[in-house]
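J.: take this sequence and fold it.
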Amino acid sequence: MKQVLLIDTPPLFREFLKEKLTSEKISVETLGGRRDAFAKTVSMLPDLIIIDISDTFDDLTEFCEKKRSDPNAYSIPIILTGPIPPREILTKLPAYQVIKYFNKPIKFDIFFDFIGQTLRIPLSIDTTPSIMEIHLNKNIIFIELAQGLNREKLSLLKYRLDEMIEANKLISPKIVLMISNLKLSFVDAVNLELLLSNVTFDPRIQRKNIKILSTDKFIGEFVEGHEEFRGIEVAGELSQVLRTLVNANPADNITDIISEDILRSTGDTKEGTVEMRFFSESGVFNSGNGVEKNQKLQIAIVDDDPITRKILESAFASLNSTIETFDSGARFLVAANQKVYDLVILDIFMPGISGFDILVKLQTKQYPSPIIVYSSAAQKTSVIQALSLGAKAYLVKPLKPEAIIQKALEVLNARI
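T.: Now for the predicted structure:
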């Protein structure tokens, strides 16, 4: 049986790795610090060492020097995870048998594939198409699921929620689980149970503070009939879900509450250590700004105003992207039937097919591309309507190009 030694990995990260590798019949040993790492390595002689770097590289160098001097331990490969290291550290790593350094946030499909190649054991990865997005507004965590339930992402969710709660010091976090686009049946019961178990895992998340947005009959019956999830509310409308979470009075205008308290980004979300938008889905790595240098984003700009199209086209050229512009909704829908874009920038008021019409059509076909509405319409009703139809952000014209790019990066990096 292959053996892996995990050193200094954060608790939930450690437990996730241990659970995954153990399920693949790989023996896993863990060590909470690097002080005894060399002694453990020599006594165990694992097939692979995985070390997480949280802050300093000083004791890592000391461990690696000792390992290099031991003829039995020298050839054991090492995988490191952590922040982007200084260049002087990177140049030393190959001499210590460090075969891969994974910057955080980590894309786990690539991570496990590399572990499997190193151990010469192919690791199973659930490839079910699934888009999971998580974002925070004040103390409400929104989790949006589309296309399907991927067990790898469902398992990662528990870890990501813990990170978000810790990083933002949430005392009483509230959860809105948005799965209105999923239609499930009894064959999905195991995965649905895994999803809800991971959402409720953290004791800081009370079941009364978990709301599910769904009109699916099976989901409602499943939650109602499951003792473990008693207290979780399933509702069909966002306003119904949010009214209880924001402690609104019956006389309050829920549209104003959504617009002012929920839709306004608080900027509190801290970057996590895991990436839940897998490389196998998009071919795009996260390298700080969400785009790998050798990967091009496919961006669609839909606006009937030629000046706006030109400004946006020039702005998005800085993202190493391939840009397609459309002067009408009809032309864009023809293109959208043939390809999926990484991002769509959409105007609302256009001759013929409006932006609202496009959002309805894309939502009906569960089109996976994230959409940012960029419109001169500033009414709250327009904002609410666009977001309820699946838009990820709503920007009011005119804005400086850098502000639009910043919002685009937030939306792209939020996809998990």
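
J.: alpha carbons only for contacts and neighbour counts from here, please
T.: Will do.

J.: ranges for the strands of the stretch 51-200 of the chain?
T.: 78-82, 98-103, 106-107, 131-137, 140-146, 174-178 (DSSP state E, counting those that start in this stretch).

J.: which of those strands sits most buried?
T.: Across those, averaging neighbours per residue (mean count of other CA atoms under 10 Å) puts strand 174-178 on top, at a mean of 22.

J.: next, the second sequence, to be compared with the first:
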Amino acid sequence: MTQLSKQVLIIDATPMFREFLTEKLSEENIAVETARGHRDAVIKMTNNLPDLIVLDIADSIDDMQDFLEKKASNPNTVRIPMIISGPNIEKERAAALGRYGVAKYFTKPIKFDLFFESIGRILRAAFTMDITPCVLEIHLNKNIIFIEIAQGLNREKIALLKYKLSELMDKNRLDAPKVIVMLTDLSLSFVDGANLELLFDNILTDKRIDRKNVKVLSLDDFTREFISGHTEYFGVEVVTNLNTVLNSLVETGSETSVQDIISDQILSSTSSADDGSVEMRFYSDTGTADGEFDGSEEPEGKLDDDASGKPLSVAIVDDDAVVRQLLSLAFKTINAECEVFTSGTEFLQAAKTRKFSLIVLDIFMPGISGFDILKNLQQFGIKSPIIVYSQSAQRDLILQSLSLGAKTYIVKPQKPDFIIQKALEILNGKI
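T.: Modelled structure (predicted):
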């Protein structure tokens, strides 16, 4: 006899959250029922007696207080465990929800892996999870969607991408968005073919995204050959430099430079693509649980002036022009003065005569490497705190950077707000 599957009742979830959650639970042979509003929720909860209730709160938990009271007063439903996702609330308020059978309260946007870990514990079910390291970020400027992927291709994040894109287009009323997929950090082979196919299938699922409006920025031969030889992706173009992408998608005047486009069109995002029910960044990426700062929040506070009353100064050492401008703009928003350096030699010459409040340093640069710079700074007796911001996630390189005096190591790419928050923590003595 076939064992009956577990059942989950999802209440008041956003379309993106509801569809994604239903797909993931169905893959694990878990039945799903959905309800809208507290009356519908009470009826389905009482009739079905699910094994778990997932309640998604849009504005205030007070809106569902009547449902919670009815659940607690019914002897058949009082013991049904619940997971709630909602706005930030006081810890005391979250703890008080235990009387209604709430096992976990997730502050939005929730981290997908932590969320399913909680579901698995309650249902005694082991969810299949891809743990491939992967940074996947979505940015929106006007009608251009930027999708950045680094480190690897994670199937869980790729599956979530489909719903995040639809949610983003719905929210911003985009009928024919242009899409730039940035894969410059990835070097792939035939073993990655299935994941690469899943990525582009999910990007092109929504009919509002036309293939001719999708550009892929990649230096990888396999990626270019895979896309150009795939009949389903006819019209998708792979290019090798940012200038080509911008010229094909962004309308500019003849006197507009690439750096102006980067500043106006890419760095100055007109809408946050990270709003919504679920994070694209997981707990396994950051090590911070729900409700804690994880890089997607706005940094609080600003950098104070030093003892002399002068603004704090930041040295940005990176051979990548885009990174230099991105970080410069970010630090200027918190009243810091930035000085950029395109090489280690140039920076070390300046460091002999100038004192910096903070140094943001890339490891891989032509000529003098970041490791050599760190060694020289030690020899010079320079005590300025250092953030290493580099593309490698290799453990030995991270440990070497920290052993040479870096305060922290951040893997590219990250949002500017995340870098700023780390700078605040370092300068305020938290790291």
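
J.: could you get me the TM-score between them?
T.: Scored against TM-score structural alignment, normalised by the length of structure 1, the superposed chains reach a TM-score of 0.71; 342 aligned residues with a CA RMSD of 3.9 Å.

J.: just to revisit the earlier point, mind putting the strands of the stretch 51-200 of structure 1 into a markdown table with distance to Phe63 of structure 1?
T.: Below are the strands of the stretch 51-200 of structure 1 laid out as a markdown table (distance: least, CA to CA, whole Å):
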| stretch | distance to Phe63 of structure 1 |
| --- | --- |
| strand 78-82 | 12 |
| strand 98-103 | 12 |
| strand 106-107 | 24 |
| strand 131-137 | 37 |
| strand 140-146 | 40 |
| strand 174-178 | 42 |
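
J.: which bit of structure 2 covers the longest helix along structure 1?
T.: Secondary structure of structure 1 per DSSP state H: the longest helix is helix 151-167. Using TM-score structural alignment, helix 151-167 of structure 1 corresponds to residues 155-171 of structure 2.

J.: mean shift between the matching stretch and structure 1?
T.: Comparing stretch 155-171 of structure 2 with its match in structure 1 after superposition yields a mean distance of 1.7 Å (mean CA distance after the TM-score superposition for structure 1).

J.: so which residues of the stretch 101-250 of structure 1 form helices?
T.: With helices called from DSSP state H, counting those that start in this stretch, the stretch 101-250 of structure 1 shows them at 108-119, 151-167, 189-199, 217-225, 238-245.

J.: which of those helices sits most buried?
T.: When the helices of the stretch 101-250 of structure 1 are compared using mean count of other CA under 10 Å, helix 151-167 is most buried, at a mean of 19.

J.: show me what it is packed against.
T.: Identification of packing neighbours for helix 151-167 of structure 1 by 3 or more CA pairs under 8 Å, 6 or more residues apart in numbering; DSSP states H and E yields helix 11-23, helix 189-199.

J.: now the helices of the stretch 101-250 of structure 1 in JSON lines, with distance to Arg14 of structure 1?
T.: As requested, these are exported to JSON lines (distance: least, CA to CA, whole Å):
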{"stretch": "helix 108-119", "distance to Arg14 of structure 1": "13"}
{"stretch": "helix 151-167", "distance to Arg14 of structure 1": "10"}
{"stretch": "helix 189-199", "distance to Arg14 of structure 1": "16"}
{"stretch": "helix 217-225", "distance to Arg14 of structure 1": "30"}
{"stretch": "helix 238-245", "distance to Arg14 of structure 1": "33"}
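
J.: how many residues are close by Gln406 of structure 1?
T.: 12 (other CA atoms under 10 Å).

J.: and the helices and strands packed on helix 151-167 of structure 1 as CSV, adding distance to Phe222 of structure 1?
T.: Formatted as CSV, these follow (distance: least, CA to CA, whole Å):
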stretch, distance to Phe222 of structure 1
helix 11-23, 26
helix 189-199, 8
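
J.: residue in structure 1 paired with Asp264 of structure 2?
T.: When structure 1 is aligned by TM-score structural alignment, the residue opposite Asp264 of structure 2 is Asp261.

J.: let me fix that, I meant to ask about Val245 of structure 2.
T.: Correspondence of Val245 of structure 2 to structure 1, assessed by TM-score structural alignment: Val241.

J.: for that match, what are its contacts?
T.: 176, 211-213, 235 (CA atoms under 8 Å, 6 or more residues apart in numbering).

J.: recalculate using a threshold of 7 Å.
T.: 211, 213, 235 (CA atoms under 7 Å, 6 or more residues apart in numbering).

J.: the residues you listed in strands, which ones?
T.: Members of the contacts of Val241 of structure 1 lying in strands (criterion: DSSP state E): 211, 213, 235.

J.: surely the last one touches Lys217?
T.: Going back to what we said before, that points to Ala235 of structure 1. No - using CA atoms under 7 Å, Ala235 of structure 1 and Lys217 do not qualify as a contacting pair, with a distance of 10.7 Å.

J.: going by distance to Phe229 of structure 1, which of the ones in strands among the contacts of Val241 of structure 1 wins?
T.: Lys211 (11.2 Å; CA to CA).

J.: tell me which residue of structure 2 lines up with the closest one.
T.: The equivalent of Lys211 of structure 1 in structure 2 is Lys215 (alignment by TM-score structural alignment).

J.: got the contact list for its match?
T.: 179-181, 236-238, 245.

J.: same thing but at 8 Å, please
T.: 179-181, 236-239, 245.

J.: please report how far it lies from Glu232 of structure 2.
T.: Counting by CA to CA, to the nearest Å, the gap from Lys215 of structure 2 to Glu232 of structure 2 is 15 Å.
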